[in-house]
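J.: here is the input, now give the coordinates:
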Amino acid sequence: MEFNYDVIVIGAGHAGCEAAAAAARLGSETCLITMDMNKIGQMSCNPAVGGIAKGQIVREIDALGGHMGLVTDRTAIQFRLLNRSKGPAMWSPRAQCDRAKFIWAWREVLENTPHLHIWQDTVRRLLVEDGEVRGVETVWGVTFHARCVIVTAGTFLNGLMHVGRTMLPGGRMAEPASYELTESIAAHGIAYGRMKTGTPVRIDGRSVHYEDMEVQDGEADFHKFSFLDTPTRQLKQLPCWTCYTNEEAHEVLRRGLPDSPLFNGQIQSIGPRYCPSIETKIVTFPDKPQHQLFLEPEGETTQELYLNGFSSSLPMDIQLEALKKIPAFRDLVVYRPGYAIEYDYFDPTQLKHTLETKKIKNLFLAGQVNGTTGYEEAAGQGIIAGINAHINCHGGEPFTLARDEAYIGVLIDDLVTKGVDEPYRMFTSRAEYRILLRMDDADMRLTERAYHLGLATRHRYDLLTSKREAVNHILDFARSYSIKPALINPALEALGTTPLRQGCKLIDLINRPQVTIANIAEHVSAFHRELDKVTERRDEILEAAEILIKYEGYIGRERMIADKLARLESIKIKGKFDYNSLQSLSTEARQKLVKIDPETIAQASRIPGVSPSDINVLLVLCGR
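T.: From the prediction side, this is the model:
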């Protein structure tokens, strides 16, 4: 059998779902090939979306017209806004989801997207002619001809699972690995390596002593992931719980270290630094008497619970014995143990910023196959790959995001410029312009671009326009309205802030730490009347306006720095130099510049091993 499509997407994880949906919605005839249609959008590890910096990525995906935020809002069983005690650049949404409902919500989206078809099969071979991808061939002998192919195979490429000394092939527990595809891609000169990740034990909630744990409830305010006017908290909201390991548990874990694949040489690949296994924690921090654990529900009605903080590949009996030393788990019953998994990934420095490979035209890679870890990082890559695959099929300018436009831009630039030596996870600290990349303004940054591209709907664009107008009206009023001391000083004293000696503009009062738009409006009737005009998405709009008022100076300063550095982004150098012949560059710089072949001076400046003096040499040569 043979089929013809514009775009083929291999793998229906978080990257694949966003890639397929984006390409199809833009008008490309798209086929999503997955091993199991019942595992579309599967949360292989934690049934949660968002977190520090990751939540910002999901908001960006939503602002672009993607689906991860909408599916998360629809299936969330607990929502929290992290880092509330810090500035808005650090605020990060996070939600626990119903794992099963998340899958079916995604499947409903995909099955009802025009131009998108789903085929259940396993791809074994890439079809390439004259350096350009032509399609794929599956294990069932079906040939799919395509103009573009996006590989989003996650942990399935030659996946190998570890529990103690037991090793089993697979891409996830009870799911087969994908063979031959890595070798088919590598045959065309694309380098690959091995990485490792892991997941914890799954617990039967009926065996837990919750009275020995601390409850952690969710939040019920207006915050959610999507900027669309969709309802919040559609499912029953459930708590999480916290507890700690102890020295007795650590002693059991130490006893199992000789049989740990991480320490007996069985696993050679590198795991995620910022999500270590419990055995790594006790070895790395031998003097730490306890480690915090989070017990999280897997769904609205299931008894299955996820033990965050206890990832492990130790033997089953060691995992269970150690957990039973913790009071809350003294009568523990589990559904399955934790395990580690090794899988193939491709060196992301072989990619363009569009996520198309440099060596095979119209082949795109997105998600964990690029050396990242996390659903959000994968989905962010997926939507960019899907957009650019469509553009490659039908024409248009490449769609990329700069580092001052989105965390997705930071993520992709880091991957293609710096590469990875461990699974890449996004943090706010990776973004030099994080005050510009807040969760509240992702729509302001990205939706208009997505609308002109054809991915964001007219309704989404209209919501952005009305929000921008409402925010600007509040800002204009606050800048122009004058306050008299006699009228406002009693209120200021009640709020614990210094009374006025002379009149000032309303915006100057809102800038004070103790003053908010809400608490000052109670005492300024004219302002209160203006705010009453905001009848839809009121909380979201007032929050956005207040952030812009209070952080105006910081935002302006960071914008100025970003604009200055943008000048270097405008200096194109790809194809202009034979770096090996430039003896004025350092040896390391020549090697790195040949490998990465940067698009601009700015990208060259971010390559590890390229010094400021090397950049000055390139600038001088550009001047010549």
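
J.: switch to C-alpha atoms for all contacts and neighbour counts from now on
T.: Noted.

J.: quick one: the strands in the stretch 401-550 of the chain?
T.: Assigned by DSSP state E, counting those that start in this stretch, the stretch 401-550 of the chain shows strands spanning 482-483, 504-505.

J.: possible to save those strands as CSV with mean neighbour count?
T.: Output for those, formatted as CSV (neighbours: other Cα atoms under 10 Å):
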stretch, mean neighbour count
strand 482-483, 16
strand 504-505, 16
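
J.: need those in a markdown table with distance to Asp404, can you?
T.: Shown next, in a markdown table, are these (distance: least, Cα to Cα, whole Å):
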| stretch | distance to Asp404 |
| --- | --- |
| strand 482-483 | 35 |
| strand 504-505 | 31 |
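
J.: Lys39: which of those strands is closest?
T.: strand 504-505 (56.6 Å; Cα to Cα).

J.: contact partners of that closest one?
T.: By Cα atoms under 8 Å, 6 or more residues apart in numbering, the surrounding residues in contact with strand 504-505 are Ala478, Arg479, Ser480, Tyr481, Ser482, Ile483, Lys484.

J.: so among these, which ones count as buried?
T.: Buried by 16 or more other Cα atoms under 10 Å: Ala478, Ile483, out of the contacts of strand 504-505.

J.: could you also give me the structure for this second sequence? I'd like to compare it with the first:
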Amino acid sequence: MHLMAARLGLPAHLSLLRGKLTGKTLNLRYLSGNASEVDSNFYDVIVVGGGHAGCEAAAASARLGRKTLLLTHKIETIGEMSCNPSFGGIGKGHLVREVDALDGVCGRICDKSGIHFKVLNKKKGPAVWGLRAQIDRDLYRRYMQEEILNTKCLTVEASPVDDLILDDVTPEHVDDMVCEKICAGVVLENGRCVKASSVVITTGTFLRGCIHLGLDIRPAGRLGDAPAVGLAKTLEEAGFTVGRLKTGTPPRIDGTTINYKQLESHFGDDMPVPFSFMNEKVSIKPEEQVSCHLTNSSTKVGEIILQNRHLNHHVREEVTGPRYCPSIESKVMRFGNRPHQIWLEPEGLNTNIVYMQGFSITLPPELQEECIHNVRGLEEAIMTRPGYGVEYDFMDPRQIKPSLETKRIKGLFFAGQINGTTGYEEAAAQGIIAGINAGLTARGEPPFIVNRTEGYIGVLIDDLTTQGTTEPYRMFTSRTEFRISLRPDNADLRLTEKGYKAGCVTEERYKKTKDVENKLGENIELLKAYKMSRAQWSNILHECKAEISLAKTGSKLSAFDVLQSSYFQVSYLSEVPGNPFQGIVSDDVLASRIKIEAVYEPFMKQQKQNIEEVRAEEELEVPPDLDFNRLSMSREVIGLLNTVRPTTIGAASRINGMTPGALLQLMWIVKKRERNRSHPTTLNPS
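T.: All right, here's what the predicted structure looks like:
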């Protein structure tokens, strides 16, 4: 048994106990903490699935002090990055920051295992910056397993779940009008029953999952792992509305066979920005970061795809795939036979495997190789593993509450791809909310809700629970009406205290956040109190060799006022007589946060006014003869408006995919038309 523990790379102090051998199933239970926990067969919370949603859910429940059991097919795949070797991005990076603000684990693990850090969208404002990192797959999995297997109050067991234990509604639950049953635990594949107050299902693509490779279809949740068929049947028989979605993964290639001289190199940032508010820097040194490379497909690739459609079962239209991360086949069929971007991303520091981001494909392996060899720089590349597609069950997310508890069965929670989302970040965000609420429900406490005004997590859950989804849902900054205030830099100020009050945030993180909040407040007050004339500020700009306009009313400007100019850098404050801002200038993190607060302050009032205006005009009627095609909006939004034909502004706001900016524009157009009809222009008779 010690040998098996060593092979799995488990910490030496963990207890490894042999379970019952039934048929071919050997249950191995890994315990952190007291070995006496194995004697008990009741848990506050059971989490099913060891992916990104499951890890966050189990860790969150355990942080609340709830006795938690994480059930997964294999211990060694906990924290597996099944698809792309990266975390974050535009919108997605916001989610990682918010998960971290609630004391989640993925941000800290990314900072330890990242090998290339870059902030995307830097040409735009900080509200839409996207923190992103290439991750070493092996390091991420190892660090996540160390975290999970050493978490107090958390037990991890390798055992598939086949069924749920459902009880009838008891008199104390009669107020829950929708609730039909109560979830009281799970039934494992070997027939063993495990009781719990709450159960969180985070099965990813495993519910009746099947893999597509050309015309070959085989049952699997991912390559090498069996699907969850019994649990899928249970949920369907329980009355849940079930749908099918699909996704895919690209081939992996041997990096030593790539001709990098033909490719465009992209480097990480000189000063990598950590995901976690608890870290001042990431583990890898800036100069040791790996490079990513950009190439393109060719028209020959498109020809191969179009000529072999009959050999590709996955591209049929009956099941919807991810619109914003389509396969190369979908790109060719949807956008025409033209070159498409392909990012070559290294999978780790100690491997030559390279991931082909943007080249998800499900053709037979020999045709995939032919396609690869027609990509610039990959003419001689060796494919180490073919791409494949995955099709799986998901539950209509309108069947869950904002707490992620199902409406139909009390004590049962869904999180991750089971709710129709795609991506590690969306899964982690749901996982932490489901874990917190499963823990609170187990003790009869009120739910923990993040609403749309408080975070991207709230936007994600609100979109899912109110609008549902017909395609894998992905987070974008355009999905929120509040993106000026919901920035990645202030996620801690927005959510950490709220999480602390719910019991899921440690004292250490809470104290650090309050210290940051106090420091920000004190220094912003200092900046607002220090005022000089325009001439004096202009002299400082002249000393710094910067020429900008200080067009602001009033005879004097505060230091905070001048920082509102995007061209006035915090470092210029060191030229102020007496240098009263040395503490700000010398602290890069503090300086950055203060600068962002200053830049956005004038816009915050306007955003609040716009939001209130839209809410006040929800009943405003949209004229039935309004020609949406003539509006200056994106083709996607115009298509949505033409399909739904909303009758009111409120109806338009609930269209899945409608952006806040487009909604505001539509409202102004409708109001303008209404004014013109009420006060028609008349010609002067003279």
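
J.: please work out the TM-score for the two chains.
T.: Overlay of the two chains. TM-score (TM-score structural alignment, normalised by the length of structure 1): 0.87; 571 aligned residues with a Cα RMSD of 2.4 Å.

J.: in helices only, show me the contacts of strand 504-505 of structure 1.
T.: Judged by DSSP state H, these include Ala478, Arg479, Ser480 as members of helices.

J.: counterpart of the second one over in structure 2?
T.: Taking TM-score structural alignment, the alignment pairs Arg479 of structure 1 with Lys528 from structure 2.

J.: and Arg99 of structure 1, which of the strands of the stretch 401-550 of structure 1 is closest to it?
T.: With distances scored as Cα to Cα, the stretch of the strands of the stretch 401-550 of structure 1 nearest to Arg99 of structure 1 is strand 504-505 (50.4 Å).

J.: ok, Ile342 of structure 2 to Gln582 of structure 2 distance?
T.: Per Cα to Cα, to the nearest Å, Ile342 of structure 2 is found 46 Å from Gln582 of structure 2.

J.: which of these two has more residues huddled nearby?
T.: The neighbour count for Ile342 of structure 2 versus Gln582, taken as other Cα atoms under 10 Å, is higher for Ile342 (20 against 14).

J.: quick check: Leu126 of structure 1 touching Val139?
T.: No - contact criterion Cα atoms under 8 Å: Leu126 of structure 1 and Val139 do not qualify, at 11.7 Å.

J.: out of those two, which sits in the busier spot?
T.: Each of Leu126 of structure 1 and Val139 has its neighbours counted (other Cα under 10 Å); Leu126 has more, 24 against 14.

J.: how near is the more buried one to Glu137 of structure 1?
T.: 6 Å.

J.: swap in Thr349 of structure 1?
T.: Going from Thr349 of structure 1 to Glu137 of structure 1 by Cα to Cα gives 26 Å.

J.: so which of the two has more stuff around it?
T.: Neighbour count, other Cα under 10 Å: between Thr349 of structure 1 and Glu137, Thr349 has more, with 25 against 19.

J.: tell me how many other residues crowd the closest residue to Val161 of structure 2 other than its chain neighbours.
T.: Distances taken as Cα to Cα, 6 or more residues apart in numbering place Leu188 nearest to Val161 of structure 2, at 4.4 Å, with adjacent residues excluded. Applying other Cα under 10 Å, we find 18 residues neighbouring Leu188 of structure 2.

J.: now do Met560 of structure 1
T.: Neighbour tally, Met560 of structure 1, other Cα under 10 Å: 12.

J.: what of His2 of structure 2?
T.: Residues lying near His2 of structure 2 (other Cα under 10 Å) number 10.

J.: again, but for Tyr424 of structure 2
T.: Using other Cα under 10 Å, Tyr424 of structure 2 has 24 neighbouring residues.
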